[in-house]
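1. Structure, please.
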Amino acid sequence: MRQNPARRTALLDAAIEVLAREGSRGLTLRAVDTQAGVPGGTASNYFSNRAELLRQILARTHERLTPDPAELASTMEAPPSRQLVVTLLHQLVGRMRADRSSHLAMLELRLEATRRPELQADLARTFSAILEDNIGWHLDAGLPGDRTTVVLLYLAMLGLIVDDLTVPELLSPHPFDDLLTELVARTLPPAAP
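-> Sure thing, here's the model as predicted:
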């Protein structure tokens, strides 16, 4: 297999766009080549099969959705508080809206995993690690709440993101800023600052 990292990344980014736009059934190596604007057969030189492509898409979406370390460091200069959690959730939604394709691709991967046990195992392993990292980061940062709080915020934000991506008009009557503020206020312990 080819080892040009820049080409591999470009192919994975193209695959994310195809997956987000066409769904799992539209994701073919040929469609990836077309989206990337490369000669036919290029993707097959980088990915041995569709399962390998799906695994690498999973890793690439995680890279694309990880917050910018400098921006996160700047945000974390504020003292730990409910308001800081609200700010972090706003930034999460901002990243989701800025890279809608990665989030849609992740939803497609979740659906595909219901039919592919090997992908299900990859998703479970990856998402478990991400959730554990988020829990550890939240607690280490001294943010209010405990492990269960982080899991509840994760679940609530996942639902909010799915609706915002798929049926945004559902949430349009509800002021988004107010929803995030209320989510944090109702999820975090009352004694939190």
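2. only C-alpha atoms for contact and neighbour calcs from this point on.
-> Will do.
3. residues in contact with Val184?
-> Applying Cα atoms under 8 Å, 6 or more residues apart in numbering, one finds that Val184 lies in contact with 82, 85-86, 153.
4. and Leu84, how far is that from Leu160?
-> Distance of Leu84 to Leu160, computed by Cα to Cα, to the nearest Å: 19 Å.
5. hmm, back to that, just the contacts of Val184: which are in helices?
-> Members of these lying in helices (criterion: DSSP state H): 82, 85-86, 153.
6. Let me have those in a markdown table, extended by distance to Val184.
-> Output for those, formatted as a markdown table (distance: Cα to Cα, whole Å):
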| residue | distance to Val184 |
| --- | --- |
| Arg82 | 7 |
| Val85 | 7 |
| Val86 | 6 |
| Leu153 | 8 |
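7. What subset of those is buried?
-> Among the ones in helices among the contacts of Val184, those classed as buried by 16 or more other Cα atoms under 10 Å are 82, 85-86, 153.
8. Proceed likewise with the subsequent sequence, for comparison:
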Amino acid sequence: MRRNPERRGLLLDAAVEVLAREGARGLTYRAVDTEAGVPAGTASNYFPNRDDLLHQISVKIHERLMPSEESIEESLALPRDKRLVERFMHDIVARADADRASYLAMMELRLEATRRPSLRTALTKTISDNLDFNIGFHVEAGLPGDRTTVVLLYLAMSQLIVERLTLPDVLSTVDQDALVAAMVDRF
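-> Coordinates of the predicted model:
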């Protein structure tokens, strides 16, 4: 039973939803089983301890948030200018809006990582690898800007998403499309 990848994926998707909705304290094996609609005890068969569950959730979130290959190919067919960078940034916002649970769960994981050294180590590696990948992609694709540009955009977009998901009224009077365009232009 532990090797059923479909069931494992179902449990991880359920765990992401529970973590986003209930926070780390509400993330229990029972809650995951209930969310997934599987018999009690199923999640504990797949994830032997909480640290493993949290780490696997992190991996699942990154899978869920990756842009599609088709989307990337379509974008790279366009001129490699600021407008393309802006398009990529808008795509990040769109994916955050489409999968709020993954972003909220990631915020919960980051908070939990402040209390769990093994999660901090794993999450630091995952996020660092992702940032390095994005820097490499940006530079190799011949997009305008350099490493610092990508890091600044990463930081700015991360906070924009936090505001949109947690306190959307803070930016309710701001044209967020124009804000993204300004970030790209200035960085």
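9. and of the buried ones among the ones in helices among the contacts of Val184 of the first structure, the nearest to Glu182 of the first structure?
-> Set against Glu182 of the first structure, the nearest of these by Cα to Cα is Val86 (9.2 Å).
10. In contact with that closest one, which residues are there?
-> Counting by Cα under 8 Å, 6+ apart, Val86 of the first structure touches 180-181, 184.
11. With His138 of the second structure as the reference, measure out to the aligned partner of it in the second structure.
-> Taking TM-score structural alignment, Val86 of the first structure has Glu86 as its aligned residue in the second structure. For Glu86 of the second structure, the distance to His138 of the second structure (Cα to Cα) stands at 12 Å.
12. How about Ala182 of the second structure?
-> Distance from Ala182 of the second structure to His138 of the second structure, by Cα to Cα: 18 Å.
13. More neighbours: which of those two?
-> Between Ala182 of the second structure and His138, counting by other Cα atoms under 10 Å, His138 is the more crowded of the two (19 against 12).
14. with the first structure superposed, average distance for the helix or strand harbouring the more buried one?
-> Secondary structure from DSSP states H and E places His138 of the second structure in helix 117-140. Following the fit onto the first structure, the mean deviation recorded for helix 117-140 of the second structure is 0.4 Å by mean Cα distance after the TM-score superposition for the first structure.
15. Check which residues of that helix are buried.
-> Quick answer for helix 117-140 of the second structure (16+ other Cα under 10 Å): 119-120, 122-123, 126, 131, 134-135, 138.
16. which other residues reach that helix?
-> 51, 54-55, 58-59, 110, 112-114, 145-147, 150-151, 154.
17. How far off centre is it?
-> The chain centroid and the centroid of helix 117-140 of the second structure are separated by 12 Å, computed with Cα atoms, centre = their mean, to the nearest Å.
18. what number of residues lie near Arg97 of the first structure?
-> Applying other Cα under 10 Å, we find 15 residues neighbouring Arg97 of the first structure.
19. What of the one 4 residues further on?
-> Other residues within reach of Ser101 of the first structure by the criterion other Cα under 10 Å amount to 20.
20. Same check on Ala73 of the first structure?
-> 11.
21. same deal with the one 5 residues further on?
-> When neighbours are defined as other Cα under 10 Å, Ala78 of the first structure has 10 of them.
22. Also the one 5 residues further on?
-> The burial count assigned to Gln83 of the first structure is 16, neighbours taken as other Cα under 10 Å.
23. Relative to Leu107 of the first structure, how far out is it?
-> 29 Å.
24. Is it possible to get JSON lines of the contacts of Val86 of the first structure that adds secondary structure?
-> Output for the contacts of Val86 of the first structure, formatted as JSON lines (DSSP: H, G, I helix; E, B strand; the rest coil):
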{"residue": "Leu180", "secondary structure": "helix"}
{"residue": "Thr181", "secondary structure": "helix"}
{"residue": "Val184", "secondary structure": "helix"}
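25. List the members of the residues you listed that persist in the second structure.
-> Comparing the contacts of Val86 of the first structure with the second structure on both residues aligned by TM-score structural alignment, their matches' Cα atoms under 8 Å, the contacts found in both are 180-181, 184.
26. Include distance to Glu169 of the first structure when you put these into a markdown table, please.
-> Below are those laid out as a markdown table (distance: Cα to Cα, whole Å):
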| residue | distance to Glu169 of the first structure |
| --- | --- |
| Leu180 | 17 |
| Thr181 | 20 |
| Val184 | 22 |
